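**Q** dropping the sequence and predicted coords here.
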Amino acid sequence: MEPLGTCTALLLIGTISLLLLSAIWNSKMYRKGRMPPGPTPLPIVGNVLQLKGKQWDEVFSKISEKYGPMFTLYLGTEPVVVLYGYEAIKEALIDQGNDFSARAKVPLVEKIYKGKGIIFSSGESWQLIRHFTLTTLRNFGMGKKSIEERIQEEARYLLEQLHGTKGQPFDPHHLVTYATYNVICSIIFGKRYGYDDKRFQDLFALCEDNVKIFTSVCGKLFNVFPALMEWVPGPHHRMVTNFAKFREIVLEEAKEHRATLDPNSPRDFIDCFFIRMDQEKHDEASAFTMENMVICSLDFFGAGTESTSSTLKYGLLILQKFPEIEEKVQEEIDRVVGRSRMPGMADRGQMPYTDAVIHEIQRFISFSSVGVPHAMVKDTLFRGYTIPKGTTIFPVLTSALHDDKEFPNPKEFDPGHFLNEDGTFRKSDYFIPFSAGKRNCAGEGLARMELFLFFTSILQNFKLKPTTDPKDIDITPLEKPTIRFPRPYKFCVIPR
């Protein structure tokens, strides 16, 4: 039996056994106190069956019609408070941001991270590492080359690869994903790799495999029933092995960096981390350790590659379906940038239509419908309910991005959602694809820069040619509960 079948079968047997052996139902399920109301959970499994095989944000939308913008669900025996709608999300993550700033425990991630890094850490360590990372990205610019220059360098290489397709149909998955991976490699390691480099290929394979495992059936089940799934064979056990291999790659790079480190001229994130480590070498409680360096590097690859590459791939697919929008973007690029130089971030302010299209791509696809779950720092009174310390919080980002009052016809792709009547760019507080508040994505600025520079560079040089009639292009996402991946496709790029 294949691992996935084994995983599902053993889970079913285990669940039935637990149901039969449970003479007394876990009372924690009913100790709601003043928690928000929600649909009645089943013993042991909670509300999991209501979510099975569905887009979670669509399920949450229907539940919110009955229970309002705040309700409680149970994933197994663990309560989760769901925030649905911009106002509830804003009130929690921004107005009471300190209370909602802890990170929820995700069992499959916790096996690897152990509370370290940027994304899945909490408390003082998280604050120190996040501040260090933001400061490094924002003010330092990553050494002798600015981040913008690093992205432009990778864009040139990507354009060469696209020219190499010679107008023939190809799947953009690897090329686009390699480009985003190399941007992260440049920031962390201070260098880009050839796409056929063995270390680069190993790094890519490990990270991509972990994404597949995390979004698999076994990965999701582990996060709901970790004690049971520890005994169930399946691909979820491979994540620990993958991390060990990833750690070896980072430590090899770190060893080379340590040998050539110049504290007065840091080249990249690892150099900056080493300098901070040396400054705090006498502090036994310092958060700046080799293990945290490795986990932070994993965070960069986890948060800074899949979401950006999927948005790029999805955006290129959407523009094939709407060639008139592609043409308007190219007209604006030709008018503002021309063909003799690469687009730069300074151009964005003069390109409102292009900026609106990129925002609309992010809004329309809503790549991560609930973002990374939050948790309560302490027992907190919120909207008349008491949410206990440690309770997991799901802010449904799609509920803001698809709000029909802020974005008329939210299910339709329309750059006009981000344009004023006079054609200038229109900002919206509801645009929160990177979440909001104290735990918004630390790499938001980097991602926005990559999306603008990659999109404009490609459209400056190529016309997108679909392999089917545009009206037949399917832009609905693959069926994943909380993440929207584009469907695989092939297309052609024709030099302009």
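**A** Right, received. Where do you want to start?
**Q** CA only for contacts and neighbour counts going forward, please
**A** Noted.
**Q** ok, which stretches of the stretch 301-450 of the chain are helices?
**A** Using DSSP state H, counting those that start in this stretch, the helices of the stretch 301-450 of the chain run over 306-321, 323-336, 352-365, 397-401, 444-461.
**Q** buried residues in the last one?
**A** Put plainly, it is helix 444-461. 446-447, 449-461 (16 or more other CA atoms under 10 Å).
**Q** ok so, going back, point out the most buried one among the helices of the stretch 301-450 of the chain.
**A** Mean neighbours per residue, mean count of other CA atoms under 10 Å, is largest over the helices of the stretch 301-450 of the chain for helix 397-401, with a mean of 27.
**Q** for that one, packing partners?
**A** Under the contact definition 3 or more CA pairs under 8 Å, 6 or more residues apart in numbering; DSSP states H and E, helix 397-401 sits against helix 56-67, helix 86-90.
**Q** also this one, for the comparison:
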Amino acid sequence: MGVGKKLMESQIEMEAKHLVESFACTKGQPCDPMLPITNAVSNVICALAYGYRFSPEDEVFKEKLKSVDYVTKNATSVSAVLYETFPWLMQHLPGSHQKLLEILKKEISFAMMEIEKHREHQDKYEPQDIIDFYLLQMEKSKNDPTSTYSDDNLAQFINDLLIAGTETSATSLQWALLLMVSYPDIQDKVYKEIEEVLASSESFSYQDHKKLPYTNAVIHEILRARYILLFGLPRECVKDVTIRGFHIPKGTFIISDLRSVLLDPEHWETPEKFNPHHFLDKDGHFIAGDEFLPFGAGARLCLGDQLAKMEMFLFFTHLLRIFKFQLPEGVKALNTEPIFGFTLHPHPYKICAVPRST
């Protein structure tokens, strides 16, 4: 599919323009950025999976976003954790996990319908999206008894991709705008750099991040200082291993504490403070060491690593080039502390997107 390549970049670019239009419609009045940001990010995933985007007014799309929001806010509830631990018992008991299961079944059903639609037209055009390529691979491996390609696995994969791919990048972008309003001097420096370097360009690409060291540093610092997970996702140890004298048996579930690395005072000058200079050398050149691990590392690096980086850069630069984001009249400051859940997202807030004169 070219995740992280030109194909995906064009899709993100289109959604970035739709996002700019959404903010332009507010005419500088106070607005909650959560919905337009979530619409844009989710549509990137929908285009990747289904081959098309949704209109923000589409009722099916609205329900999908509500489902994603409910799942991410309740996936770590006591009821949900108990279900993961004792499914044979909890499936018979009431709780928020029952609504979670209902939502997930509904999304799986939608994915199954999309799979059937794609199968009907499979021979009429070249593969365009994940479903197309997956069905093609299913056909190639249909005589392989060890193959795990199936409609069920595809539907589940699409569901996972939609939830994970929407919540993570959308939350990071919400933090980005909140921090730019909270640190207007940093926002002004980003805008100045973008204008100086890209003033003559009608559009720009992800590769332009190499020309914008300060902007790149700000984006990396957003991902570090407002890392959206409490801890890494569980992984299973596939063989006995000893690391630094600790024996970890095969079958052990490992949860990595990435946050401890991102806030380690041995690696960061001011770990608890938002400081873009963590990623700049004394000459203003961009630097990122091995301790920058918001996407994990090694063979289990986040599948959406490149996609997320492209989204952050293209959405962020498009918005800051067109608008100056500021506090509504009478508001002195926004709450920069996170709300704890499956992800650490900001408290609801409103900002003004004021069009720049240029």
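**A** Perfect, I can see it now. Keep in mind it's a predicted model, so treat the numbers as computed, not measured.
**Q** closest one of the buried residues of helix 444-461 of the first structure to Ser369 of the first structure?
**A** The closest of the buried residues of helix 444-461 of the first structure to Ser369 of the first structure turns out to be Ala447 (CA to CA; 17.2 Å).
**Q** in the second structure, what sits opposite that closest one in the alignment?
**A** Aligned counterpart of Ala447 of the first structure in the second structure: Ala308 (TM-score structural alignment).
**Q** these two touch, right, that match and Thr171?
**A** No. The pair Ala308 of the second structure and Thr171 does not pass the contact test of CA atoms under 8 Å, sitting 11.3 Å apart.
**Q** just give the nearest non-adjacent residue to the equivalent of His236 of the first structure over in the second structure, would you?
**A** Using TM-score structural alignment as the criterion, the counterpart of His236 of the first structure in the second structure is His97. Distances taken as CA to CA, 6 or more residues apart in numbering place Ala80 nearest to His97 of the second structure, at 4.9 Å, with adjacent residues excluded.
**Q** Phe253 of the second structure now?
**A** Using CA to CA, 6+ apart, the closest residue to Phe253 of the second structure is Glu236 (4.5 Å).
**Q** close enough to count as contact, that neighbour and Thr252?
**A** Yes. If you go by CA under 8 Å, Glu236 of the second structure and Thr252 touch, sitting 5.7 Å apart.
**Q** of these two, which one has the most company?
**A** Thr252 (14 against 11; other CA atoms under 10 Å).
**Q** distance check, the aligned partner of the more buried one in the first structure against Leu221 of the first structure.
**A** Mapped onto the first structure by TM-score structural alignment, Thr252 of the second structure lines up with Thr391. For Thr391 of the first structure, the distance to Leu221 of the first structure equals 19 Å [CA to CA, to the nearest Å].
**Q** which element is the counterpart of Ser297 of the first structure in the second structure on?
**A** By TM-score structural alignment, Ser297 of the first structure lines up with Ile158 in the second structure. Following DSSP states H and E, the helix or strand that holds Ile158 of the second structure is helix 151-182.
**Q** residues touching the match of Ser297 of the first structure, list them.
**A** Ala49, Ala111 (CA atoms under 8 Å, 6 or more residues apart in numbering).
**Q** and it, how close does it get to Glu116 of the second structure?
**A** 14 Å.
**Q** do the same with Pro87 of the second structure
**A** 30 Å.
**Q** same question, Glu291 of the second structure
**A** 44 Å.
**Q** tell me the secondary structure at the closest residue to Ala155 of the second structure other than its chain neighbours.
**A** Among residues not flanking Ala155 of the second structure along the chain, Ala111 sits closest, at 5.2 Å (CA to CA, 6+ apart). The local conformation at Ala111 of the second structure, judged by DSSP: H, G, I helix; E, B strand; the rest coil, is helix.
**Q** in the first structure, what residue corresponds to Ala111 of the second structure?
**A** When the first structure is aligned by TM-score structural alignment, the residue opposite Ala111 of the second structure is Val250.
**Q** still on that earlier bit, ok, which of the helices of the stretch 301-450 of the first structure comes nearest Ile63 of the first structure?
**A** With respect to Ile63 of the first structure, and counting by CA to CA, the nearest of the helices of the stretch 301-450 of the first structure is helix 397-401 at 12.4 Å.
**Q** residue in the second structure matching Ile187 of the first structure?
**A** Residue pairing (TM-score structural alignment): Ile187 of the first structure is matched to Leu48 of the second structure.
**Q** how close does its match sit to Asp69 of the second structure?
**A** 20 Å.
**Q** before we move on, the earlier item: show me what counts as buried in the host helix or strand of the match of His236 of the first structure.
**A** Remark: His97 of the second structure resides in helix 96-120, with elements defined by DSSP H and E. Within helix 96-120 of the second structure, the residues scored as buried using 16+ other CA under 10 Å are Ser96, His97, Gln98, Leu100, Ile103, Leu104, Glu107, Ile108, Ala111, Met112, Ile115, His118.
**Q** so who does Asn461 of the first structure touch?
**A** Counted by CA under 8 Å, 6+ apart, Asn461 of the first structure has contacts Leu159, Arg339, Pro495, Arg496.
**Q** tell me which residue of the second structure lines up with it.
**A** Aligning on TM-score structural alignment places Asn461 of the first structure opposite Ile322 in the second structure.
**Q** quick check: nearest residue in space to the residue mapped onto Ser205 of the second structure from the first structure, chain neighbours excluded?
**A** Matched to the first structure by TM-score structural alignment, Ser205 of the second structure sits across from Gly344. Residue nearest to Gly344 of the first structure in three dimensions, not counting chain neighbours: Leu453, with 6.7 Å by CA to CA, 6+ apart.
**Q** my guess is the one you found meets Ile151, correct?
**A** Yes. Leu453 of the first structure is within contact range of Ile151, at 7.3 Å (criterion: CA under 8 Å).
**Q** could I get the full set of strands for the first structure?
**A** 70-75, 78-84, 102-103, 374-375, 380-382, 385-387, 392-396, 462-466, 491-495 (DSSP state E).
**Q** against the second structure, where does the third one fall?
**A** Read that as strand 102-103 of the first structure. By TM-score structural alignment, strand 102-103 of the first structure lines up with nothing in the second structure.
**Q** same check on the fourth one?
**A** Counting by TM-score structural alignment, strand 374-375 of the first structure lines up with residues 235-236 of the second structure.
**Q** any idea how far that stretch is from the middle of the chain?
**A** 22 Å (CA atoms, centre = their mean, to the nearest Å).
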